[in-house]
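Pasted the sequence and its predicted model underneath.
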Amino acid sequence: MRNDQGGSITAAMIAVMVAAVLQILTPLLPQLGIGEPIGARSDAVRTLITPAGWAFSIWGALYAGSLAFAIWQLLPAQRGNRLLQRVRWPAAGAFFGNAIWAAHTQVYGLSAISVAIIAWTLVCLLVIYRAGSDVRLSAGERWFVYLPLSALTAWLTVATTVNIAASLRFHGVEGGAAAALIGATIVVVAGLIAAAALVRGRGNLPYAAVFLWALAAIYAAGGQVAGLIAAACAVAALLVVGGAFVGARRVR
């Protein structure tokens, strides 16, 4: 996608940069005595589809990618980039959404409000995902837009479904004997959503890889406790691989 060189810095460019930094800083609030760590809040309402703790280390890469995108879109050569003109405000919305979600979760827990916030964040990212799937990308756009924001979209797709399950438990809605079946159903539905996104996104490999990472973490946790969860992870993984294959064939 061609660039129009030069141009002045806009409010959208600044918003992206500020939000990218804010989403990194907000999870540090407990170190200032405000709220409790997100991990502790998550453990308090852990369900069978809560990923194993090691999965959340991916946030280091997601934050780095978001920050790289925020810096790249500020460069003079990118100020007239037409793809960036379409995705800057949604990106700012997604980064601010991450920051607000972290602040709310640390102070109040994984309530229904946290679901609304993370759903908003995912919608913003899906707008970007679609925009990146509709155009021929330059090398810079692939590395600084397509790769980091597709990865973030995949993680938020899984996180939204996990957040819904955790929120139900937060509000006292327990699955009882049907908990494993409900969790397995949620995982398969998430896999169907991911497969559809991959077909629409021309076999987006960063999205597929991150989604499979999340499924592996769910299998490593709930999948070791309930056979239904393990089976659901396998089905969802097949759906993701199939969606990526079909999407890639559409390009060819």
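It's in. Small disclaimer: the values here were computed from a predicted structure and weren't measured.

Going by C-alpha atoms from here, please, whenever you check contacts or count neighbours.
Fine.

can you give me the helices in the stretch 101-250 of the chain?
112-133, 139-141, 147-170, 179-200, 205-221, 227-251 (DSSP state H, counting those that start in this stretch).

Including distance to residue 73 and mean neighbour count, could the ones you listed go into CSV?
Below are those laid out as CSV (distance: least, CA to CA, whole Å; neighbours: other CA atoms under 10 Å):
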stretch, distance to residue 73, mean neighbour count
helix 112-133, 14, 20
helix 139-141, 10, 15
helix 147-170, 13, 23
helix 179-200, 25, 21
helix 205-221, 20, 22
helix 227-251, 27, 20
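
so which of the ones you listed gets nearest residue 61?
Minimum separation from residue 61 across the helices of the stretch 101-250 of the chain (CA to CA) falls at helix 147-170, 8.4 Å.

ok so, going back, now for the helices of the stretch 101-250 of the chain, which one comes closest to residue 21?
helix 147-170 (15.0 Å).

so who does the closest residue to residue 200 other than its chain neighbours touch?
In space, and not counting its chain neighbours, residue 200 is closest to residue 247: 6.5 Å by CA to CA, 6 or more residues apart in numbering. Residues in contact with residue 247 (CA atoms under 8 Å, 6 or more residues apart in numbering) are 198, 199, 200, 201, 202, 203, 204.

Output those residues as a markdown table; include the columns distance to residue 235.
A markdown table is the format used below for the contacts of residue 247 (distance: CA to CA, whole Å):
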| residue | distance to residue 235 |
| --- | --- |
| 198 | 16 |
| 199 | 17 |
| 200 | 20 |
| 201 | 20 |
| 202 | 21 |
| 203 | 18 |
| 204 | 19 |
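
and of these, the nearest to residue 228?
Of the contacts of residue 247, the one sitting nearest to residue 228 (CA to CA) turns out to be residue 198, at 24.7 Å.

Report the separation between that closest one and residue 33.
41 Å (CA to CA, to the nearest Å).

and if you look at residue 5?
For residue 5, the distance to residue 33 equals 46 Å [CA to CA].

Likewise for residue 216?
Going from residue 216 to residue 33 by CA to CA gives 34 Å.

ok, now residue 157?
Residue 157 is 30 Å from residue 33, by CA to CA.

For the spatially most central residue of the chain, give me its contacts.
Centroid-nearest residue in the chain: residue 156, 2.2 Å away (criterion: CA atoms, centre = their mean). Taking CA under 8 Å, 6+ apart as the criterion, residue 156 is in contact with 118, 121, 122.

let's bring in a second one:
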Amino acid sequence: MNASRTWRGSDLARQIVVLSALSFMLIAAVIGAGAFGNSAVQDQQGGALDTDGSYLAPAGPAFSIWSVIYLGLIAYGVWQALPGQRTAPRQRSLGWLIALTMTLNGLWLVAARFGTLLLTVLDIVLLLAALGWTFEVAVATRDARGGVADSVLIDGVTGLHLGWVTLATVANTAAFLTTVVPPSWEEAADAIGIAVLVVVAVIGLAIAWRSGWRITPALALAWGLSWLAVERFTGEPQSGPIGATALVVAAVVLLPPAIVRVLRLIRPTVD
């Protein structure tokens, strides 16, 4: 038997930890959605996390991407628990990390419900770092992928999670700062918002470049940016400059990996 595929006690422990982290995240999500008589996330923290909480908050429909991410994580949790995945090299490399991202995801909802706005910022920054680490390991181990399920449930779901949380971190931080900075700062909201979105563009391109132009983080980031633009054009607080910049940044982060993806389909040797 290949020594690398020999069963270890830590393999079963990893599978159990992943399922436990998934269960915790889902329970937190149900509570965060307003079940059991609780207020929904957007109504917590004095409404600071709602779509009108800052100039960098996306419109409500943007958050439907969580349904895709959660379904992907549920599918991953079930799939990784199969006996055939117990000793898989990629599971050994990534299972613990994905469990960490699930736990931090759930803790953010706990912080939003029972903690402070500052705690939500600290948690989501940790979640973003954990997702970046996880996605980097996923890219580094791509040669060990074991088929379509491996690619979709590890690379695809982690990429979507990373891309969305990148923008969510910006929105969460902006919501917190809106509650603590002097009201006079609103006069410079357009300039600050545009500057932040330029940084988001740089981060989005850096993720794409670092991952070999994987498209899933860009898809999630562009999705969020597009709905941010919708909210700034049609919601409150309104800002045409920030809305227009968000659309430009969405195109900037999405087009390069999309072009590379098309080229790879046309010419498979393109790396």
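The structure has been received and is ready for your questions. Since the model is a prediction, treat every value here as computed from it, not as a measurement.

just to revisit the earlier point, ok, residue 5 and residue 33 of structure 1, which is more surrounded?
Per other CA atoms under 10 Å, whichever of residue 5 of structure 1 and residue 33 has more neighbours is residue 5, with 12 against 8.

contacting residues for the more buried one?
By CA under 8 Å, 6+ apart, residue 5 of structure 1 lies in contact with 76, 77, 78, 79, 80.

Go through those and name the one nearest residue 55 of structure 1.
residue 78 (33.3 Å).

and the residue mapped onto the closest one from structure 2, how many residues sit next to it?
Under the alignment (TM-score structural alignment), residue 78 of structure 1 pairs with residue 85 of structure 2. Neighbourhood size, residue 85 of structure 2 [other CA under 10 Å]: 16.

Cross-check the contact I'm expecting between residue 85 of structure 2 and residue 91.
Yes - Residue 85 of structure 2 lies in contact with residue 91 (CA atoms under 8 Å); the separation is 6.9 Å.

how close does residue 30 of structure 1 sit to residue 56 of structure 1?
17 Å.

for residue 172 of structure 1, that is, sorry about that
25 Å.

that older thread, any chance of the contacts of residue 5 of structure 1 in TSV, plus secondary structure and distance to residue 94 of structure 1?
TSV is the format used below for the contacts of residue 5 of structure 1 (DSSP: H, G, I helix; E, B strand; the rest coil; distance: CA to CA, whole Å):
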residue	secondary structure	distance to residue 94 of structure 1
76	helix	23
77	helix	24
78	helix	20
79	coil	20
80	coil	21
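
Of the residues you listed, keep whichever come out buried.
For the contacts of residue 5 of structure 1, a neighbour count by 16 or more other CA atoms under 10 Å gives the buried set as 78, 79, 80.

Can you lay out the residues you listed as a markdown table showing distance to residue 148 of structure 1?
Shown next, in a markdown table, are those (distance: CA to CA, whole Å):
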| residue | distance to residue 148 of structure 1 |
| --- | --- |
| 78 | 17 |
| 79 | 19 |
| 80 | 20 |
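
and which of these is nearest to residue 188 of structure 1?
Nearest to residue 188 of structure 1 out of those is residue 78 (CA to CA; 39.5 Å).

need the contact list for that closest one.
3, 4, 5, 6, 72, 84.

and residue 223 of structure 2, what pairs with it in structure 1?
Matched to structure 1 by TM-score structural alignment, residue 223 of structure 2 sits across from residue 213.

And its match, how far from residue 207 of structure 1?
In terms of CA to CA, residue 213 of structure 1 sits 10 Å off from residue 207 of structure 1.

Need the overlap of contacts for these two.
By CA under 8 Å, 6+ apart, no residue touches both residue 213 of structure 1 and residue 207.

nearest spatial neighbour of residue 172 of structure 2, skipping sequence neighbours?
Per CA to CA, 6+ apart, closest to residue 172 of structure 2 is residue 121, 6.1 Å.

go on, residue 130 of structure 2?
Residue 130 of structure 2 sits nearest to residue 101 (CA to CA, 6+ apart), 6.1 Å away.

For burial, what's the neighbour tally of the aligned residue in structure 1 for residue 57 of structure 2?
Matched by TM-score structural alignment, residue 57 of structure 2 corresponds to residue 50 in structure 1. For residue 50 of structure 1, the number of neighbouring residues by other CA under 10 Å comes to 27.

Please look at residue 50 of structure 1 and residue 221 and confirm they touch.
Yes - between residue 50 of structure 1 and residue 221 there is a contact under CA under 8 Å: 7.2 Å.

so what's residue 239 of structure 2 up against?
By CA under 8 Å, 6+ apart, the contact set of residue 239 of structure 2 is 55, 190, 232, 233.

Would you confirm that residue 24 of structure 2 contacts residue 104?
No - contact criterion CA under 8 Å: residue 24 of structure 2 and residue 104 do not qualify, at 10.0 Å.

Tell me which of these two has more neighbours.
Set side by side, residue 24 of structure 2 and residue 104 show more neighbours around residue 104, with 23 against 17, by other CA under 10 Å.

which non-adjacent residue is nearest the more buried one?
Distances taken as CA to CA, 6+ apart place residue 127 nearest to residue 104 of structure 2, at 5.6 Å, with adjacent residues excluded.

Trace the one you found over to structure 1, please.
When structure 1 is aligned by TM-score structural alignment, residue 127 of structure 2 is paired with residue 121.

can you check residue 194 of structure 2 too?
Per TM-score structural alignment, residue 194 of structure 2 is aligned with residue 184.

Its match against residue 234, yeah?
No - if you go by CA under 8 Å, residue 184 of structure 1 and residue 234 don't touch, sitting 10.4 Å apart.

Return the distance of the counterpart of residue 138 of structure 1 in structure 2 relative to residue 85 of structure 2.
In structure 2, residue 138 of structure 1 lines up with residue 146, judged by TM-score structural alignment. The spacing between residue 146 of structure 2 and residue 85 of structure 2, counted by CA to CA, is 10 Å.

go on, residue 214 of structure 2?
Separation of residue 214 of structure 2 from residue 85 of structure 2 (CA to CA): 24 Å.
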